[in-house]
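J.: here are the coordinates; sequence isn't available:
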């Protein structure tokens, strides 16, 4: 399965640099971010964060992305914490007041030192997990106060969700990506937060996938 996935990624990245596909990858940012054209372009940008940033897209479910954008637009100067850096880091930085992102992979994070240059509202944290996940999972507790949004899209997601629950501002949301994976369902369903589960067209992949939004229930 890993070999098939690797071949698919290599093929799509290769096609992304050829002829008519190159134009799709560099589709104008003014086009509908939730439309089929921008989604199609994202297929050739899989694991290519520079291209995803050019397209101004995160690697999430399309419907969930629309809801998140609406939330941030209505929230104004939102404060965001993100487990797992990616194209979403820049996408969020352009829509929130402050974002703190924690990453366990140093070479991957080093790339984002360049990609987030010019975004003064981004704080990048390196917390390795070689000796256990605690420093990574508990990185959120290095900061005072609550967050309007917490994104869980990296390692040890179940533990991150448990850690995040008490740090979420009332009325805020937790974005839990790849929430259809069986290993995450117990943590999500056992959470004190209420889940809205989006399934369907997702950026970068040709198959439908899940992104869940979790909120505090009614008082």
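T.: Happy to help now that I have it. Fair warning: this is a prediction, and the values are worked out from it, not measured in the lab. Numbering: from 1, shown residues only.
J.: Please count neighbours and contacts with C-alpha atoms only from this point.
T.: Will do.
J.: so residue 68 is in which element?
T.: Here residue 68, judged by DSSP states H and E, is contained in helix 62-75.
J.: tell me which residues in that helix are buried?
T.: 62, 63, 64, 65, 68, 71, 72, 75 (16 or more other C-alpha atoms under 10 Å).
J.: After it, which helix or strand is next?
T.: strand 79-83.
J.: picking that back up, remind me what the helix holding residue 68 packs against, helices and strands.
T.: Under the contact definition 3 or more C-alpha pairs under 8 Å, 6 or more residues apart in numbering; DSSP states H and E, helix 62-75 sits against strand 193-200, strand 209-216.
J.: Against that first model, consider the following:
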């Protein structure tokens, strides 16, 4: 009975996402990864931390495994399974986290695994009197649409990457809070032929004010949609490659 109930919900989400995004590959990926999703869903033996995987769709993880190598320098906004994943595969990893409790959890796991190629930073948001939810898409507003972030500014968090030279990182992963601001400050930090990855790019407001910065003459773009492990949902990620 469980498999029928899960199947109905899973493919309903797949069809909805296909209608919304209009990408036929979504239906192919829904079929391809169905049994893997079923195995992981509500399974206490699996989550992104235990499996040391980014909490991103299966085809996005596969694409990441294809492009990264042990000479890569990676910066990520938002930590977790992705931090463990990258720390085993790249030369240098810088990860910034906004949540103090989650930071301690991931920091302990990194220490237990003896990871020495990572600079893990805690940069908590600050209070602001200028919070306006209508401004979440504007890069220099430094605010997040997350309910727990009301009244908070993520300016310090978003600007963490500015401590590094231009053209330094092979990959910047934007998968935390205040994503338009994080993308904006990352543009010059990506190497030629490097990537900027925006996860959950189906949320249109992330790119509403940022799309104009990714000119076709300077960046190529590929979006990948698919099922999200440990859940019933489907997500899209967009890779921008600097020319």
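T.: Structure received. Remember, predicted model here, so these are calculated numbers, not experimental data.
J.: TM-score for the pair, please.
T.: Here the TM-score for the pair of chains, by TM-score structural alignment, normalised by the length of the first structure, is 0.74; 180 aligned residues with a C-alpha RMSD of 2.2 Å.
J.: Pick the most buried one from the helices and strands packed on helix 62-75 of the first structure.
T.: Among these, strand 209-216 has the highest mean neighbour count (mean count of other C-alpha atoms under 10 Å), at a mean of 21.
J.: What span of the second structure is that one aligned with?
T.: Using TM-score structural alignment, strand 209-216 of the first structure lines up with residues 235-242 of the second structure.
J.: still on that earlier bit, roughly how far is the helix holding residue 68 of the first structure from the heart of the chain?
T.: Offset of helix 62-75 of the first structure from its chain centre (C-alpha atoms, centre = their mean, to the nearest Å): 13 Å.
J.: Kindly report the same for stretch 131-147 of the first structure.
T.: Put simply, stretch 131-147 of the first structure sits 18 Å off its chain's centre (C-alpha atoms, centre = their mean).
J.: likewise stretch 107-115 of the first structure?
T.: On C-alpha atoms, centre = their mean, the centre of stretch 107-115 of the first structure falls 15 Å from that of its chain.
J.: likewise stretch 44-55 of the first structure?
T.: 13 Å.
J.: What residues of that stretch count as buried?
T.: 44, 45, 46, 47, 48, 49, 51, 52, 53, 54, 55.
J.: again, but for stretch 3-18 of the first structure
T.: Buried, per 16+ other C-alpha under 10 Å, within stretch 3-18 of the first structure: 9, 12, 13, 15, 16.
J.: same deal with stretch 75-90 of the first structure?
T.: Buried residues in stretch 75-90 of the first structure, counted by 16+ other C-alpha under 10 Å: 75, 78-90.
J.: Near the residue opposite residue 165 of the first structure in the second structure once aligned, how many other residues are there?
T.: Taking TM-score structural alignment, the alignment pairs residue 165 of the first structure with residue 187 from the second structure. With neighbours defined by other C-alpha atoms under 10 Å, the count for residue 187 of the second structure comes to 18.
J.: just residue 133 of the first structure next, same as before
T.: Neighbours of residue 133 of the first structure (other C-alpha under 10 Å): 17.
J.: Isn't it up against residue 154?
T.: No: using C-alpha atoms under 8 Å as the test, residue 133 of the first structure is too far from residue 154 to be in contact (11.5 Å).
J.: Name the residue closest to the centre of the second structure, please.
T.: Nearest residue to the geometric centre of the second structure (C-alpha atoms, centre = their mean): residue 175, 2.9 Å.
J.: quick one: it from residue 8 of the second structure, how far?
T.: Spatial separation of residue 175 of the second structure from residue 8 of the second structure under the definition C-alpha to C-alpha, to the nearest Å is 29 Å.
J.: can you give me the strands for the first structure?
T.: Chain-ordered strands for the first structure, with DSSP state E as the definition, fall at 79-83, 98-103, 122-126, 147-152, 168-177, 193-200, 209-216.
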